[in-house]
Structure formats: structure tokens, C-alpha cells
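> How does the following fold in three dimensions:
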Amino acid sequence: MSRAAARLATTVLVSLFAVLVSNGVALAHAGGLTSASNEPVILRLVPASPGVTVTVVEYGARLRLDNHTAERVAVLPPPGSVINALPVVGPGGSALWSDPRIVAAARQPRPPGARLDWSIPLRAGDTHVTLVGEQRWPPPPNAGLWWLITICAAVLPPVVVALGTRRRGGRVLKRATQCAESADSRDVFESRRTGGRGVVAVGTAVVMGAHVVHMYGSSLVVAQGSLALVFLAAAGFAVVGWPIGVAGAWLTLRNRPAGPLLCCVAGALLAIIIAPADVFSFHDAVIPFAWGADLDRLLIALTVGGGLGIVAAAWLLMRRTAPAPVGDQP
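Next up, the predicted model:
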């Protein structure tokens, strides 16, 4: 390995060590949101209160209260509770909060009928109002399908690299046996090197792109904060993995020795360290993602499965393209 490749490898290993010993690993979804088996649904306010609206945001993680009246609206704690962090919203204001009654309902096992009633008392001025809603359990996804897609994404890259390099290397080796000149021998290794470069480079780009779209789509769900800051905070050390993957793909296409190594590191960083927490989305029905749950599951399958596949394919490419030791050559 060249000095430049050795320096790049050292930098990558230091980055991975920093990920392992820190708390900077990316969250499963932006804003600390996670997938869930159920979600809250608001039914009505009793009595009706014109100007007071309550909506579900962040796929059930929080509620939003908007007060368009001339009175203060307060969210009251459960009877006998010492909770004092529930919002009091002045005229024209709004507030986000995670309500303990919804949190308690969400922790219950799936009930018969897949619905569980809850209520939250409010006080609008001197009037007591009840927010009536229910927790609903949508049908769970077909987890087996998404695990199958993940496995296929993991198996495909190394298989294509193995078959491609074997066929290409076999053809050139046959020609090399007909001519013993050193230039022809070098052609063997050059042909084997080019066999899987495109697979590793394109596969790495797909994995990086899938994870970027996954993080951006989940960042759009967060109801508070700057989108850019939410995205970067959710990405964590994926912001290290993405440029490593892009550099690895480019260097691999340029036939640089460090390219497959960087692709291998980027794939391992996403598939082994950062993204595994996302696979719960294969089993949960409610996914905090802006463009649909199934698209997010596909992106996760490509990130986890494809990342593992790139690790194997890049390692295979490095192993097959390594020239034989000088002492072993005739």
C-alpha cells in the first residue's frame, strides 16, 4: 500500500475510533424521533372551543396547541400529579409538548380493536375543556419482505464483484499463459482490478445517497428548529461517512488503491455503527418520515444491507486486485 493510502487509512481509523468512544452516533430519525407501533389521533374538544386548536405533530411524538382566543389556555396535569412542565399558552401563542397521558397509552399492548381512548384536560380562561382522542395501532408492515430486501442488497455487490473479476481474470490469465512477457502479466492484474470497480463505486454512491435521503426526509418531520441544524444534528458522524464514501467511489473509479478501502470504511460506518437502529422500522407501522413509510424502509434496507454488501465487495476487490509478491513471480 502506498504512503498516501496508509495516511488515508490512518485518518479513517481515527475517525471510526472517535465515533465509537463518543455520543455522536446518528439518531435513528431526526429530532430523536423513533418508529412506533401506534399513533395518537385527536377526535374533538368538549365543549367545542372556537379559536383553540390541537394537532398531532411529528407522527405522534408531540402535540401542538394554537391559541387564537383572548384568554390563556393551560394544559392541566393528571389528577394528583406533580408534573408542572405542561404548557400555558397566551393569546396568539402556540406550544409543543409531549403529554404523559399519550405516552402512557402508547406503552400499552395492542388492545382488542386496536384502539385505546385517552383524554387531556385543558383550561381556556375559566372554562374547563377536555381534549378527547384515542391511540390507534395500524396494521404492522411485512417485516420479512424488508429483511429479504436487506439481505439481497447485502449479497448482490460481492457476488457481482466475485463473478466479474473471476471471468475477466480468467480470460486474461489464459492469454497470459500464451505469452510470458512481464507486460502481459501486468495486464492480468489490471484486468482483474477493473472487474469490480464500477460495482463498488456505484454501490457506495447508492448507499450514501440512500442514507442522506433517509435523514433529510426524517428531518422534514421535526416541527421545531432550523432544518439545516436538525439535519446535521440527526446525521451525527454520518457527516464523516458520507464524504468518505464519495471520495472512495471517485478514487475507485480512478483506479486508486485507497478507493476500495474508503468504500469499505464508509459502508461499515453506516451499516454497522450508525444505521442498525433504523431496522425497527421494518416491524413498526408508524414511521416519522416525510415521504411515506415504505420509501423510508427501502432506504434503510439499502443503507444497512447495501453497506454490508459494499464492505464485502470492497474487501474482495482489494484482495483480488492485490499484485502477487515479487518473490512469487517467476
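> contacts, neighbours, all on C-alpha from now
Noted.
> Tell me the helices and strands packed up against the host helix or strand of Thr252.
In the assignment (DSSP states H and E), Thr252 maps to helix 238-253. For helix 238-253, the packing partners by 3 or more C-alpha pairs under 8 Å, 6 or more residues apart in numbering; DSSP states H and E come out as helix 197-219, helix 258-268.
> Single out the most deeply packed of those.
helix 258-268 (a mean of 28; mean count of other C-alpha atoms under 10 Å).
> Distance from the chain centre to that helix, please.
Distance, stretch centre to chain centre, for helix 258-268: 18 Å (C-alpha atoms, centre = their mean, to the nearest Å).
> want to put them side by side, so please do this one too:
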Amino acid sequence: MILVLLRRAGLVVTAALAATLALAGPAFAHGADAPDGTDYRTEVTGLAPARSGLAVRAIEAGARLELVNRTGRDVEVLGYSGEPYLRVGPGGVYENSRSPATYLNRTIAGDTELSPEADPAATPVWRRISGGQSVRWHDQRALWLESAPPAQVSVDPEREQRVRDWVVPVRDGDETVEIRGTLDWVPPPDPYPWWVAAALGFLAIGAAGLAPAGSAAGTRALRGVGFLLVLGGATAVAFTVGRELDAGAQGVGGVLLGLFSGQIWALLTGLGAIAAGGYALTRRAAGDFALALAGACLALFAGFANVAVLSRSVAPVPWPATAARVMVVLVLAAGAGAVAAGVLRLHAASRTAASRSGDQGRAAVWGLKP
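Model prediction:
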């Protein structure tokens, strides 16, 4: 019996994996190397001196800085040797192919090999990369890139503390403006209670699959699982939208563009769970399989894909990390619980069908005897 259940669960998960990967396409490239969570909080504290029409903020859990220039004139971001690195203005966004920062900032780890033409002392060679008025980039001055924590953090890792104040210089005409910010260590949470909560939720929801199919209790159980799957799917969609907002998307159009160009797989996973849960609520045929399939997609690609949030202090969403953890636990419990409940109900249905077939066969045999 256990082997049969495991085999069916494996088929459901495999189908979920194939369906989701088929829909994913290049969407996994969204945000490039944007972290799923971190223990270092990067914040922009302001511009000195302040500039009307010039705004800077940290996005993607601090992995990138975003500069928006509405001054009507060109502004240059300076690289690590004080060389022109980026230029933003009425004509669009340009990068200097001679600046080492152009190559170092392509990844958050700063491990891109420098081009032979990279020379901070050379005359800039500008290459247009966008027609907009904003630019986003990794900046090592605002990040902690070492695998080991800072010395002061190693001494007292349980206390929130300042790693450093940082400055990124910007040239506005003949004047230098400083983007100022802070980098702080925030102690990570204990993930154990969150995993316990997810496991208990999974067991409670999965147990609904033990209610006899066709009975009033079975109907209530199916509706309950369907409702929780709808709730889990809606939570997954909200979390995905939150990641887009944290990645710098602005307005409904910006969010939709980000979702369909970089987070379509996560969006479809959440929407699929909502649809499957609603389908189960109507008690239609194949509702059990829909629960199991959508639950597997939800748990795998919206739950486990974001489990870093459970053990990191800074989440890639614009709300408190505790709220993000609650959301991920709900998605995990609803998705995995729906798989368990759906597989149990499918197994019970197959046993009932086999029993009825055997009874009919025996009746037919006895009916032939004189």
C-alpha cells in the first residue's frame, strides 16, 4: 500500500515538475542573481547634497541600487577608481566599457573577468544600454561579499550591528554628489519553529484525505482542502508580486511586465492552485487529481523555492520578514497537504473501484451456477 502511494505521489510530482518547467521558459533568469534572502541589510539614507529630481533606493533585498534621474541633465555614477561608470540622462542610460565596474558589477559576487579594454584612466567609451531614465546595478561598496562574516559580527553574531557606512559618488555637472547608505548585520532567525509549523500544517491538511469519499465528512474535507489550496495560491501570487515590488517594479504596468517577463512560472503556479482549489470546491470529477497536481506545483515552485526566507533575516519583499515567513509556511503547508490529501483520496477511490469490480465478478460467477 505504501509503495503504491509513493508511486502515485511520484507521478503527481513528476507531472507537476514537467508542467511547470514547460511553462517556465527563460523566466528563471528574472532578477539575475537576486538573493532569496540575506542577513545583511543595505539601506540608502540619502543624497548629499540633496538633488531635486534625483532619487536612489536599494532593491532586491539590497542586492542592487536603483538611480532615477528626472533632472533633465546627464548624471554620472562613478566607479571604484573614481572613473565614469554609468551615465543617465535625457538620452537614456549608457555604460562606460572602459570602466572595470562595468564588468565587476555584472554579478553580485563581482567575479566577472575584466575585459582587456578595461582601464579606469582611459577616455570613456559609452555604450547605450537603455532608453529610460533609471538604471540598476550591483555595487560592492554597498554589499558584503565575503563568505565569512565581518570580525565584529563573529564576536557577537546574536546582536544587530553596523558593518559600515558606505558612499557611492555621483557626478552632476561639475559637482560631486554622494549616495550615502548603511550596511547592517541582522541576526538570522531560527528556522526550526517555521519548519515545525509547516509540517504540522501539512499533516493537518493531508489528514483530510482520510475522510471517506462520498460521505458528508468526505465532502467537507474536500471543500476544506480546496479552500486552503485557494488561500495558498493567493498567498503565492501575493508573495510573487511582493518580489516584483522589491525588485523595483512601479505601478500596475511595471508589476505586470515584471511578472510576465521574469516571474511567469511563479504567477502561474499560484493561479493554478487557485483554479484547482476552486475546482475542488465544486466537487467536480477529477477534483482529487487537480488538488494533488496543483498542490505539488505550489509546494515545489512557490514554497520550497522560497525556503531561504525561513532562515534569513532580510526577505526580498517590501514587508517585514516575519510576514514573509508566515506566507511561505502557508504555501508549503497548503501545497504539500493538498498533495497528500489528493493522493489519499485517489488511493481510496481506486480501492473502492477494485472492490466493486471484484464483487461484480463474484456475483456473475455465482449467477452461472445451477
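> returning to that earlier point: now the helices and strands packed on helix 238-253 of structure 1 in a markdown table, with distance to Ala313 of structure 1?
Below are these laid out as a markdown table (distance: least, C-alpha to C-alpha, whole Å):
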| stretch | distance to Ala313 of structure 1 |
| --- | --- |
| helix 197-219 | 6 |
| helix 258-268 | 8 |
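> Which one, of these, ends up nearest to Thr34 of structure 1?
Proximity to Thr34 of structure 1 (C-alpha to C-alpha) singles out helix 197-219 among these, at 9.7 Å.
> Residue range in structure 2 corresponding to that closest one, please.
With TM-score structural alignment applied, helix 197-219 of structure 1 matches the range 222-244 in structure 2.
> mean deviation (superposed) between the matching stretch and structure 1, please.
Here the mean offset of stretch 222-244 of structure 2 against structure 1 after fitting is 1.8 Å, by mean C-alpha distance after the TM-score superposition for structure 1.
> Now check structure 2 for the residue matching Leu302 of structure 1.
So Leu302 of structure 1 corresponds to Leu330, using TM-score structural alignment.
> Could you give the number of residues near that match?
Number of residues near Leu330 of structure 2 (other C-alpha atoms under 10 Å) recorded here: 24.
> With Val331 of structure 2 instead?
Counted with other C-alpha under 10 Å, residues neighbouring Val331 of structure 2 total 34.
> Name the helix or strand for it, please.
Going by DSSP H and E, Val331 of structure 2 is in helix 321-368.
> so how far is that helix off the chain centroid?
With C-alpha atoms, centre = their mean, you get 30 Å for helix 321-368 of structure 2.
> name the helices or strands packed onto it?
Secondary-structure packing of helix 321-368 of structure 2 (3+ C-alpha pairs under 8 Å, 6+ apart): helix 2-24, helix 192-206, helix 216-246, helix 287-298.
> closest one to Leu271 of structure 2 among the ones you listed?
helix 216-246 (6.1 Å).
> which residues sit against the very next helix or strand once past the closest one?
Next helix or strand after helix 216-246 of structure 2 toward the C-terminus (DSSP H and E): helix 251-262. The contact list for helix 251-262 of structure 2, computed with C-alpha atoms under 8 Å, 6 or more residues apart in numbering, reads 26-31, 240-241, 244-245, 249, 267.
> Quick one: buried ones out of those?
Buried subset of those (neighbour count, 16 or more other C-alpha atoms under 10 Å): 27, 30-31, 240-241, 244-245, 249, 267.
> how about those residues in CSV, adding distance to Ala19 of structure 2?
Shown next, in CSV, are those (distance: C-alpha to C-alpha, whole Å):
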residue, distance to Ala19 of structure 2
Ala27, 14
His30, 19
Gly31, 22
Thr240, 19
Val241, 22
Glu244, 23
Leu245, 27
Ala249, 27
Leu267, 14
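> Check those residues against Thr38 of structure 2 and report the nearest one.
Gly31 (15.1 Å).
> how near is the equivalent of Trp146 of structure 1 over in structure 2 to Thr282 of structure 2?
Aligned counterpart of Trp146 of structure 1 in structure 2: Trp194 (TM-score structural alignment). Taking C-alpha to C-alpha, to the nearest Å as the measure, Trp194 of structure 2 falls 32 Å from Thr282 of structure 2.
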